[in-house]
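Visitor: no sequence on this one, just coordinates:
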């Protein structure tokens, strides 16, 4: 297995700008090379009024405006995984400011699983071809003068990856802030034991490595936060701090996940995100539809 520490370069300190979406508690990021105008967008959000069936782009437009105001050049649009709680705005942002769309290569597993659940038919490609780049464990890519790399951190979903850019790591849903713990592992393809091992892989990174979360739910009513460190997670994470065993974690996750309702937007999110943020193809009349599998999730 690839050792992520072989590629860590803590001397590079990217500029990170966060955008918090209150509707989905999602944090999106613009990550800029400090020595050029090059940047990447990570885990963007497309708005949906689910009851009305209307898509809009207020959250994405804030990112686009920031990019334009700062005269940035978008080189990558990164998805840490196929999200189940918000719709990706990557194709919309790509149409406005460019960039290549990348996700973990194991998205093909997710596409296969949910292609069956949503009865997508043979016209839905399950080979990841909707994306511009499929990252394998240890793959590198550049953002201006920065070398970024991705490594597998499955467990929440099979396709979850952590992206390391200099002294910053973007962990998706693998971890929450220390007082929030960890993500659920009961979706199709999820596995609590694998999640524990993935988290421990993240926590082998240097103690001072900045960790950026994809979500925050403000436990206890505190203010929203999204940045922590490897050292802080190892010392204080309520689910996986040092000293908590794999078996203890698996038992905790199984008990906790059994109490959790499905995310409000899981049905539209999965169908859109396995298509790299695109809506399903229109029917003969030009209308697009999302399916609801009854008793299917």
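Guide: Nice, I can see it. The shown structure was predicted, so the numbers you read here are calculated from the model rather than taken from an experiment.
Visitor: okay, CA-based contacts and neighbour counts for the rest of this
Guide: OK.
Visitor: ranges for the helices of the stretch 51-200 of the chain?
Guide: Assigned by DSSP state H, counting those that start in this stretch, the stretch 51-200 of the chain shows helices spanning 58-69, 90-97, 107-117, 192-202.
Visitor: which of these sits most buried?
Guide: Most buried of these by mean neighbour count (mean count of other Cα atoms under 10 Å) is helix 192-202; its value is a mean of 21.
Visitor: next helix or strand past it?
Guide: Downstream of helix 192-202, the first helix or strand assigned by DSSP states H and E is strand 210-212.
Visitor: Packing partners of that next one?
Guide: strand 168-170, strand 227-229 (3 or more Cα pairs under 8 Å, 6 or more residues apart in numbering; DSSP states H and E).
Visitor: who touches the closest residue to residue 247 other than its chain neighbours in this structure?
Guide: Once flanking residues are discounted, residue 247 sits nearest to residue 193: 7.8 Å by Cα to Cα, 6 or more residues apart in numbering. Residue 193 is in contact with 155, 246, 247, 249, 250, counting by Cα atoms under 8 Å, 6 or more residues apart in numbering.
Visitor: adding another structure so you can compare the two:
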């Protein structure tokens, strides 16, 4: 008797769930929700065609150095790079004296405490230091950026889908633009608020960051490469891909080694199978 009652209760519960599910699904089919402005006007990132793309990808050291120069001269005024140390720049092709010079000449110094007075002070950076934040704290960062908090860029290429292409598109030459007339006609209530900027590659179309790359030649590359807006966007995207995945080349090499090992193992296993069972008649 108890089992029968339990079965009936379970069957009734299942039936109620099925009816509720069918009601929801049929409602979505018959009356689908209206598309939002973000769904209609958000653009997928453009292809940057970075050297690190794909399973055979490798970093272009010259491009990484150019990207670092763009970060240093354009992005570092607002965005931190707190997971990267100056000495990590050796992987970009800088030698030890150059790394020391970059750390020593970095505009923002390291906060510290004066051992004699106990008061807060600063000191020059050394290679083992991580890149210092441009702001003392979150309150200072928001106060300097219209209450928007500039994100740390160390892992930005991993924090966003299609990270390298996303960064390239977000700061590229066609990123910041006036709102389309079609958007304002269809969604008159989503006009870009004052203090924000329309950017179709950003998730909600409106971003607090002003255009960081504003003109060709904004950075003078030391290797003589023409610093077009597109080139600078591509280079800084490559650099931030490296900060997020500094071991990318090692992972690719380990993956190839593993695949070669598996292929050889399969051939040997097949040969052993043929040798062991060759005299067995079916």
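Guide: Thanks, I have the structure now. Note that this is a predicted model, so its numbers are computed, not measured.
Visitor: Give me the TM-score for these two chains.
Guide: After superposition, the two chains reach a TM-score of 0.26 (TM-score structural alignment, normalised by the length of the second structure), with 116 aligned residues with a Cα RMSD of 5.9 Å.
Visitor: just to revisit the earlier point, could I get the helices of the stretch 51-200 of the first structure in JSON lines, plus columns for distance to residue 268 of the first structure?
Guide: JSON lines is the format used below for these (distance: least, Cα to Cα, whole Å):
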{"stretch": "helix 58-69", "distance to residue 268 of the first structure": "17"}
{"stretch": "helix 90-97", "distance to residue 268 of the first structure": "15"}
{"stretch": "helix 107-117", "distance to residue 268 of the first structure": "12"}
{"stretch": "helix 192-202", "distance to residue 268 of the first structure": "25"}
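Visitor: Nearest to residue 76 of the first structure, out of those helices?
Guide: helix 90-97 (8.9 Å; Cα to Cα).
Visitor: What is the closest one packed up against?
Guide: Taking 3+ Cα pairs under 8 Å, 6+ apart as the contact cut, helix 90-97 of the first structure packs with helix 58-69, strand 73-78, strand 100-104.
Visitor: Those into JSON lines, with extra columns for distance to residue 93 of the first structure?
Guide: Output for those, formatted as JSON lines (distance: least, Cα to Cα, whole Å):
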{"stretch": "helix 58-69", "distance to residue 93 of the first structure": "7"}
{"stretch": "strand 73-78", "distance to residue 93 of the first structure": "8"}
{"stretch": "strand 100-104", "distance to residue 93 of the first structure": "10"}
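Visitor: how about those, which one is nearest residue 146 of the first structure?
Guide: Using Cα to Cα, those put strand 73-78 closest to residue 146 of the first structure, at 11.4 Å.
Visitor: elements contacting that closest one?
Guide: So strand 73-78 of the first structure, by 3+ Cα pairs under 8 Å, 6+ apart, packs with strand 38-42, helix 90-97, strand 100-104.
Visitor: Give me the angle between the first one and helix 58-69.
Guide: Right, strand 38-42 of the first structure. Strand 38-42 of the first structure runs at 170 degrees relative to helix 58-69, counting by axes from the mean of the first three to the mean of the last three Cα atoms, to 10 degrees.
Visitor: Quick check: residue 227 of the first structure vs residue 49 of the first structure, distance?
Guide: Distance, residue 227 of the first structure to residue 49 of the first structure, by Cα to Cα, to the nearest Å: 29 Å.
Visitor: One more: residue 148 of the first structure?
Guide: For residue 148 of the first structure, the distance to residue 49 of the first structure equals 35 Å [Cα to Cα].
Visitor: Which one of those two is surrounded by more residues?
Guide: The neighbour count for residue 148 of the first structure versus residue 49, taken as other Cα atoms under 10 Å, is higher for residue 148 (20 against 10).
Visitor: which residues does that one contact?
Guide: Contacts of residue 148 of the first structure by Cα under 8 Å, 6+ apart are 140, 141, 142, 163, 164, 165, 166.
Visitor: How about it: what's its closest non-neighbour residue?
Guide: Leaving out its chain neighbours, the residue that sits closest to residue 148 of the first structure by Cα to Cα, 6+ apart is residue 165, at 4.5 Å.
Visitor: what about that neighbour, how many neighbours?
Guide: With other Cα under 10 Å as criterion, residue 165 of the first structure counts 28.
Visitor: cool, residue 104 of the second structure as well?
Guide: Burial measure for residue 104 of the second structure: 17 neighbouring residues, criterion other Cα under 10 Å.
Visitor: Relative to residue 236 of the second structure, how far out is it?
Guide: Residue 104 of the second structure is 22 Å from residue 236 of the second structure, by Cα to Cα.
Visitor: any idea how far the nearest residue to residue 227 of the first structure once chain neighbours are set aside is from residue 42 of the first structure?
Guide: Excluding the flanking residues, the one nearest residue 227 of the first structure by Cα to Cα, 6+ apart is residue 212, at 4.8 Å. Distance, residue 212 of the first structure to residue 42 of the first structure, using Cα to Cα: 11 Å.
Visitor: hang on, the earlier thing: out of the contacts of residue 193 of the first structure, which are inside helices?
Guide: Here DSSP state H is the test, and these give 246, 247, 249, 250 as lying in helices.
Visitor: Go through the residues you listed and name the one nearest residue 29 of the first structure.
Guide: Comparing those against residue 29 of the first structure with Cα to Cα picks out residue 249 as the nearest, at 29.2 Å.
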